[in-house]
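# Structure, please.
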Amino acid sequence: MTGIGDFDSLRRAMAENSEEPEGPARNARAEQLLAEAEKLNIPLAVIEALAHQLKVYNYSSEKAKMFVPFARLLRMWDERPEDFDEYEAHSLHWVFKWMTSGMLDQPHIPLASIEKWLGEMEHRYRLAGYSERAVRSAEFSVAAHLGDVERAERAYSGWLAADRDSMADCHACELHRQGWWQSERGRYAEALQLWRPVLEGEFTCAHEPHSVLASSLVPLLRLGRADDARAHHLRGFRLVRAMESMRGAYADHVEFCALTGNEARALELLAERPAYFTDDGNPRSRLDFMAVVALLMDRLCALGLAGQQVPGPAGRAWTAGELAGHAREVALKLAARFDERNGNAYVSERARARMDQAALAERLPLGVRSVRTPARLPDRQPAAHVPDDTSVAPGLPALLAEARRLSETLRPKAMEAWAAVARAAEADEARGALLTAYDRAEIADHEAMARGPEGAELFERAAGLYAEAGDAGEALAARARGAYVRALAGDVDGALEAVAGLYDRILALYADEGTGVRQTASVLMSRARILMRRVHEAEGEVAAADAGAAEAAAREVLALVDGRAGEDVRLAARRAESLAMLAELAARGGDVRAGAELFASAADGFAGAGLPWFAVEYEARLAQLAHHLGDLAGAERALRAALEHGGEHLEPVGRAQLHLQLGEVVGHLGRDEEAAGHALEAAHWADEAGEGPALGAWARHQLGGFLVRQGRWAEAAEVLESALPEVTAETHGDGAVVQTLWWLGDCLSELGEHREAADRRLRAAEIARHWPEQQDHATLAHLAAESLGQAGLPEEADRAYARAGELWSALGNPYGLVRSLRARAWLALRTDDGDGPSAARALMTSAVEACTAAREAAEDDEDRQRLTAELGHTHRQFADLLARAGAEDPDEDAVRAALTEALGQARTAVEVFASVGEPALHSRTGAQLAAGWLETDLGRPAEAAAHARAVLAAYADAETGDAEEEPVRARRAEAEQLLRVAEGGGED
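Have a look, this model is predicted:
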């Protein structure tokens, strides 16, 4: 470590250390700085170093170390208070509050010592002239920890009644603790009302709204506000993730996940903070953490995952069952230590209650993907109503009857029912032997259907059994189904050849009344399906002959069943499917509107027949066509119908796709909040489907975008960071990757994480660099430059702005070029280089020249007016830059020359804005006020007053709407202030 040579370097080192992440490294550095301070032989240096050490200990896992430096500080105060400056004297009294809380956290400190300390705090605060507010707040903390509700309520009232002074905690921290107490008492709505100003950003501090967001999670769930709880988790966890001292708030987020069916997410959180299992500097927060670990592990065990590998204390591998016992044991031992100190069982009771909580939601989708998802649970969808025990022979007739009932009415569980019949027949050979040939034909037929392309031979066996049973029509239908599965396997020509003979035979049989319409329709439908396969497999344009053959086949089915569909659900299904085929052929042929109408008829046909689950596919196709036609309302109706008709029979992947499409549609309609809800559902069901990350990643990408559009930056950032590893060029295209990075950069920029924002924007720009169209590349380079500048990296920012400027110039975009030059000018002014002001001046001059040239070259009046306004802004910024640069010059003559030049630029800006007219009114008056203040700096009150009066006159008769009222009022107020200063009636 480099030695500290003087007090100023010590202060700089402490300031730098304060900016480091919380943790042992920062604490160790504070200890080194104290040793260096002691070498300076300056009492105040030691005092400040001790105070710094106290602060970093308090905000770390080594909170127990606070007491030694504080005792030393207090002794120094008692011995030589004159060594403390005003700030350190205030800080010393401030830290009394930390000591009270810190003592409560340490069960080895006797309760009598804490009460004595509380009295000492009250005495010293009274001597220093401070209000009782902080004392009553500390007393409340003691009483609440002990479970002494009466004393806690009394202290709470005293706390609120006492005056706020400089020793009171900040508004945000006070409101957090007040809301926490209301929540503890079960008054959740009151708690959230108290927390509202913190949650909305009215009051913040270094640890708020972090703690409030965490504390609000369970109250929101108990009030049924699951959407808000989800948002608070995504927003709040982001804030506490890197803050070592916030183990208690971290535990709240783990608890939230455990109570909402997000056990996999909770395991990820545990894995991120392995030290939290064992850090013992704050036993109370360790108790909180281990209690929720026990809660989570018990939840996993209840789900049958006791053997699941889970993150745990270092040194060994843990299963959920093992960690459940360990965490409960540690939590209860810690609680017992507090109980022994406190003289009651209150802490243990609270710990047990927390560990034994019931889940508050079976599954609350969060929109982020959990990487270490536990083993999937069995499907909880209700199975077909078939007896499970198929080994009992008398059950076979009942199973057979149930299977026939389900297949006769085309119920979704029919195939499972026939599989149960097959198992029962196989389990009891004697009873199975009693099955008729027709029974065995049905069993083989349905087994073949279940096997799909692999069931061709079974269809032939079923056909033989049907023939043996005397049903020639069903035998032909079974062989036609076999032909269709050959087409599905890729042999379309062979399938067509096979079905051709069957087609002629069934028509002849039907004409001789040797079979019924059902069997005939089945063969005709198989033939139509095979012809549609040829259409599907055609590359490029579909041959007119193929399309015509398929259409004729579909119409033949339709002609056969029309008029009979109302009597028979199977015939109704054939009719609806035929309409769907005609719809697809119409759409493929370019008649999108006819296709949409036919898909609507097909869906209505299935729904009208009591088969709504079959309508889902065609309602989804209808939605696509409606969207293509610009009928977003129609697309929305179709997608909602698809979700409704699918019901419990809809597979997770289908549900995900429908929600994703519906989200995109309502997003186009401007309903971003609703769109986000559908994208969230899509992400959830995609994960439930467990069929690869592509669909879920796209849903998260969409969800992030909808959250961005609502300005929900922290939530969007969590979702987009979760999506980013799985949104790949291979599965989603470069454009999706760039858009995800772009949105994420915007989020991080809004959250003040500028280095991270720059990284995402630079990564996106690197991808866009290879695109033929360079607009996105230029924009991303410019945005990355902004982030680099805000991150305190001026050299990197200047290079990025220079690159953006080159791109803007090549694109013929003068606005981007001028703005990049202005930004580089301001960066140059911030550099320590002595040539910074001259470089800044040169860059701003280039901006003026570039904008002037573009304005003169503009052929369009509207474009010329926009460039004139841009020129006005450039002159205005030039004025501000010159004034800023001049203010830092020690030479008074140089300062006056700089102000005079700045005034010239401000006047030019006024003239340029004036030429634009009414649209530039606010910009013109802003430049006039800037000129007025420069006149006062140059000692020209009359000229300054003239500028002020000109602004007031500009707004004298202004008719402004509500949106403009505030800026107008602000302009008038500033003009009046300038006028008072110019006339000697006020000060700048």
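
# Going by C-alpha atoms from here, please, whenever you check contacts or count neighbours.
Noted.

# quick one: stretch 839-848 to chain centroid distance?
With CA atoms, centre = their mean, to the nearest Å as the basis, stretch 839-848 stands 42 Å off its chain's centre.

# Need the residues that contact that stretch.
817-819, 821-822, 824-829, 871, 874-875, 878, 882 (CA atoms under 8 Å, 6 or more residues apart in numbering).

# now the helices: where do they sit in the stretch 701-850 of the chain?
With helices called from DSSP state H, counting those that start in this stretch, the stretch 701-850 of the chain shows them at 713-723, 729-732, 734-750, 754-768, 775-790, 794-811, 814-830, 836-857.

# okay, those in JSON lines with distance to residue 543 and mean neighbour count next?
Listed next are the helices of the stretch 701-850 of the chain as JSON lines, based on distance: least, CA to CA, whole Å; neighbours: other CA atoms under 10 Å:
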{"stretch": "helix 713-723", "distance to residue 543": "42", "mean neighbour count": "25"}
{"stretch": "helix 729-732", "distance to residue 543": "31", "mean neighbour count": "13"}
{"stretch": "helix 734-750", "distance to residue 543": "34", "mean neighbour count": "23"}
{"stretch": "helix 754-768", "distance to residue 543": "40", "mean neighbour count": "22"}
{"stretch": "helix 775-790", "distance to residue 543": "41", "mean neighbour count": "25"}
{"stretch": "helix 794-811", "distance to residue 543": "45", "mean neighbour count": "20"}
{"stretch": "helix 814-830", "distance to residue 543": "51", "mean neighbour count": "23"}
{"stretch": "helix 836-857", "distance to residue 543": "54", "mean neighbour count": "19"}
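
# between those, which gets nearest to residue 648?
In terms of CA to CA, the element of the helices of the stretch 701-850 of the chain nearest to residue 648 is helix 713-723, at 27.6 Å.

# Point out the other helices and strands that that closest one packs with.
Applying 3 or more CA pairs under 8 Å, 6 or more residues apart in numbering; DSSP states H and E, one finds that helix 713-723 contacts helix 226-240, helix 694-709, helix 734-750.

# Redo the ones you listed as a markdown table? Include distance to residue 723.
Listed next are those as a markdown table, based on distance: least, CA to CA, whole Å:
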| stretch | distance to residue 723 |
| --- | --- |
| helix 226-240 | 14 |
| helix 694-709 | 5 |
| helix 734-750 | 8 |
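
# Sequence B follows; please return its structure for comparison with A:
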Amino acid sequence: MTGHATRIRSLFDEIDNTPWGPQEQALVAQAVALAQESGDERLEYEARLRQTSSANMSGDTDLMLTSFAWCLAHHDADPEGFPATVEPAGDLLWQYKWMASALGGSPEFSLDQIAAVLDDMEAHYERAGIGPSGVLMARFEDAWAAGRLDEATDLQRRLEATPRDDYSHCDACVRSQFAGFFIETGREDDAIRLVGEMIENGFSCGEEPEHALSRILLPYLRAGMFDDARTAHLRSYRLAKDNPDNLAIVAKNVVFCAVTGNEARALALVERHLPWLVHDGLNADAHATALGAFALALDAVAAAGHPELTVRGSDADALVPVFGAHDGPWRVDELAATAWRAAGDIAAAFDRRNGTDAHTRNLERLRETGAERYDVPIRTHDFSAVATPAPAVTREERLARAVALAQAGSSAAIAPLRELLTDAAPAERVTLSSHLLGGLVATDRLDEAEAFLPERIAALREAGHAAQAELEERLGLVLFGKDLAEAGDLLRAEVAAAADAPTDVRADLLQTLGVARLYEGGFAEAREDARTAARLFAEAGEAVRAQGAQVLEVDAAASASLFDEAREVVAELLAAPLSDGRRARVLAARARLQGGAGEFESGAADADETVRLLLSLGADDVRVGEAFLLAGALHEDAGSASLAAGRYRSAAERFESAGAPTAETRYRLGRALLASEMPQEALDALHEALQEETAAEVPAGSRAITVALLARAYEGARDYGNAVGAWGFAADLYEEAGEAEGQAQALVQQGRHLGNFGEFDDAVLAFDTAIGLIGDREDQVGVLAEALHLLAQAKMQRGDEDAFDVIDQALALGRANEAHWYVADVLDTRARLLAGRERTEEAVATALQAADGFAEAGDPGSGAGSELLAARLLVGVDRAADAVLLYRSAVDHATEGGNDPLRQQAALELGDVYEGLGRHAEAAEIRATTSA
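All right, here's what the predicted structure looks like:
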């Protein structure tokens, strides 16, 4: 085998074991290029078979068609040299099924071209001896997409009567497609039934069940199945949101948000997925679907009272071919109208090609859907995150806005500062140039800063600040924040030599030295430098610059744990006239101080006001995201998890928009959503956090924490199958990180679920492993106790002889640690184990012991369960009369403990016992209590 062939085969192995996505696409492209370079057409054939599948899954229609055509030409010319099926590369005839749909998705292809592909597909299938199912499905999809509904109905019926074969669509796809067709033709009940069967049986494939779930959202709503609709939306969007080929699926989820009162979430989804409108130039059908959905959602946002909001990202250059050029982001109401027009243009082009009015009618039906309203709150977004800055019209307004942004530390100040400098007076140029250089350095645009510095120095000289100009010539960008961690000695020398310098120059040096000292950890010294700088600036008549030094003093004092002193300066600052930008910084500082003092509610209020100020200024996404993150943390500490979730969500979206990491924020979001009893929403956030952590190769121990919380979210969503897998994954990650206690905790939780599923062998293995990890750890006694108890239960289910030994270990551990409730619970388990071994007398006595233990621990409701067990055991050995008092006690204790289901069950059983004893009046009396 040649070197090229060896490398290509190695790439094939890597491709076949890599999930669909950018990494896999890059590997495929590399394999095709190497095969072309080698001149080996058979290897290129195998590479292109993979490329066709890859392009189909990623939504690159142009590449898919090109790759398929190359393969088909080689197969037709030499079927033996280029066979239709090459495992595991792909199956050319299976790939044929995607071609007509791809051509039909763009009005650039004529009906004759589509028909020719379908006829050619049928001829190839017949020559290969393949049944008609695959071709019939392709013809059905074509007729339905073109609006030939009578033809599509006939083909759908023929498909139902046609035997399946190896080239039939999978069960998931068939049900999804038929469900979509039934919805369009007025058979929503049938669609709900089909999708229900699909979900119940776990059918899935490349884009299922997310596609089917998105199709069924509106039928669920119209049928009043709100919980099903909500769950379907959350799952569908979670599965679809990362692949641009799923644009139509996302569009249906956007419509769901728009008609269910979740307009803020709808807007967030629109902003996130706008770039997908230009992902696949030949998928015009999906573009029309998305444009209509986005327009409907924006109309809903406007109707909710926010037509003036701007749609972030709508002014991207890539979107100009879709919406046209625009000065800045589009307003909600403007973009809605533009999107409707764009969707209408595409629909008209399809209808001209197809000779029907299907696409236009679909768009009209979508508009009608916009009038539907259902109350299905998702509670993950609100409009507090999307305030629009008031327009700054005059130069004075623009100047005030730019300076405020700079004082807020926002990079959004840079562009307006540059613009204002073009016609600024000398004194104004000094102020603006200082802010500009500070912004450029803070954003690591050092080349630009170096290039601008001479202009700044010239402005200083022109304004009569020769000493400051000389200082900046010597120190350069250090005075604006560059390399301050290493500049302490240099700045101390400059301060010592500047005794006779002008007051404002000495103040500037001291303020800069104060920042350098923060890097060095000299917090008290930094505070003194900042205080002196503030005093000197005030003496020089520079009140605004004095405030800046005071902000530094607050930070330094807080770092030195001088919290009262920091609060005093904050109060002084907030009592003075401040720009909104500087007020935002001071409020954020006060919020952190309040958080440190446990004053979480007032801190959260300050953080929320910080957010409002930054949004009103139009600050950059990172700065706004940081403020949202602070507000979320304080609301979470205050016990307001749902409020925290909204802030964290907004922070994550801002960070994502800026290309900044979001994993930590999404983890916090998932935690807050879980605490807010929104586990489905938490799953979405935690999956995204884990995905980002994995891509960033975050250490295993950190990822384990995320996966463990993900497992908790699965539990909250009652998805226990995935919870088992998540706990196992967490255990593996903890093991990789060498964290035995975390591994043990994860294994115990995994084992619990395995036991509930009846997988007792695997459960015992998990518990034994956990106990082996932490059996001698005094600080893990709680985990050990839980593991021993669950192990005893699993062994009891298996009938293991040593189950009693494990029970006794658990009891000894509980008694040694005076864990009274735990001891009672283990005694209850021991009673059940004894009952299973037909040691009834011992079982009854032990159950009553457990009941007494629960009562002493203040849990009569659980004690009622032990009494009910004892009563049943007595009935089982024909001692019904003896059981009466225990049933009575169980009813009373269940009532006292608020355990109504157990009270009902005990009362019903007691009624049967009374009946058997001939005590009919008492039977009627106790039974009457069950319906009270």
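
# Now the TM-score, please.
TM-score for the superposed chains, counting by TM-score structural alignment, normalised by the length of the second structure: 0.59, backed by 688 aligned residues with a CA RMSD of 6.1 Å.

# related to what we said a few turns ago, out of the helices and strands packed on helix 713-723 of the first structure, nearest to residue 417 of the first structure?
When these are compared by CA to CA, helix 694-709 sits nearest residue 417 of the first structure, at 31.6 Å.

# For the closest one, enumerate the helices and strands it packs against.
helix 652-668, helix 672-689, helix 713-723, helix 729-732, helix 734-750.

# Kindly reformat those as a markdown table containing distance to residue 154 of the first structure.
Putting these into a markdown table (distance: least, CA to CA, whole Å) gives the following:
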| stretch | distance to residue 154 of the first structure |
| --- | --- |
| helix 652-668 | 52 |
| helix 672-689 | 44 |
| helix 713-723 | 38 |
| helix 729-732 | 61 |
| helix 734-750 | 42 |
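
# wait, which of the contacts of stretch 839-848 of the first structure is closest to residue 745 of the first structure?
Using CA to CA, the contacts of stretch 839-848 of the first structure come closest to residue 745 of the first structure at residue 819, 19.9 Å.

# In contact with the closest one, which residues?
By CA under 8 Å, 6+ apart, residue 819 of the first structure lies in contact with residue 847.

# Ok, residue 252 of the second structure next?
214, 215, 217, 293.

# contacting residues for residue 627 of the first structure?
By CA under 8 Å, 6+ apart, the neighbours of residue 627 of the first structure are 634, 635, 665.

# For those residues, which pairs are in contact in the second structure too?
Mapping the contacts of residue 627 of the first structure onto the second structure (both residues aligned by TM-score structural alignment, their matches' CA atoms under 8 Å) leaves 635, 665 still in contact.

# In the contacts of residue 627 of the first structure, which residue is surrounded by the most others?
In terms of neighbours by other CA atoms under 10 Å, those top out with residue 635 at 26 neighbours.

# Now do the helices in the stretch 301-450 of the first structure.
320-342, 346-355, 395-408, 414-427, 429-433, 437-451.

# which parts of the first one are buried?
Spelled out, it's helix 320-342 of the first structure. 320-324, 326-328, 330-332, 334-339, 341-342 (16 or more other CA atoms under 10 Å).

# other SSEs contacting it?
Counting by 3+ CA pairs under 8 Å, 6+ apart, the packing neighbours recorded for helix 320-342 of the first structure are helix 283-302, helix 346-355.

# Run the chain-centre distance for the last one.
Centroid separation for helix 346-355 of the first structure versus its chain: 33 Å, with CA atoms, centre = their mean.

# Compute the inter-axis angle for it and helix 320-342.
Counting by axes from the mean of the first three to the mean of the last three CA atoms, to 10 degrees, helix 346-355 of the first structure lies at 160 degrees to helix 320-342.

# Helix 346-355 of the first structure - contacts with which helices or strands?
helix 133-146, helix 283-302, helix 320-342.

# looking at the ones you listed, which is closest to residue 864 of the first structure?
Nearest to residue 864 of the first structure, of all these, is helix 133-146, at 62.4 Å by CA to CA.

# Can you give me the buried ones in the next helix or strand after the closest one?
Where DSSP states H and E defines the elements, the next helix or strand beyond helix 133-146 of the first structure is helix 149-161. Neighbour-count burial for helix 149-161 of the first structure, counted by 16+ other CA under 10 Å, picks out 151, 152, 155, 156, 158, 159, 160.

# Serialize those to a markdown table and add fields for distance to residue 707 of the first structure.
Listed next are these as a markdown table, based on distance: CA to CA, whole Å:
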| residue | distance to residue 707 of the first structure |
| --- | --- |
| 151 | 45 |
| 152 | 41 |
| 155 | 42 |
| 156 | 39 |
| 158 | 43 |
| 159 | 39 |
| 160 | 38 |
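
# of all those residues, which comes closest to residue 950 of the first structure?
residue 160 (50.3 Å).

# Name all residues that make contact with that closest one.
Contacts of residue 160 of the first structure by CA under 8 Å, 6+ apart are residue 133.

# Kindly provide the distance from it to residue 554 of the first structure.
For residue 160 of the first structure, the distance to residue 554 of the first structure (CA to CA, to the nearest Å) stands at 79 Å.

# who wins for proximity to residue 759 of the first structure among the helices of the stretch 301-450 of the first structure?
Closest of the helices of the stretch 301-450 of the first structure to residue 759 of the first structure is helix 320-342, at 37.8 Å (criterion: CA to CA).

# Please compute how far the closest one lies from its chain's middle.
Relative to its chain's centre, helix 320-342 of the first structure lies at 35 Å (CA atoms, centre = their mean).

# which residues are in contact with it?
107-111, 146, 283-284, 286-288, 290-291, 293-298, 300-301, 305-310, 312, 345-348, 351-352, 355.

# so how far is stretch 144-153 of the first structure from its chain's centroid?
Distance, centroid of stretch 144-153 of the first structure to centroid of chain: 39 Å (CA atoms, centre = their mean).
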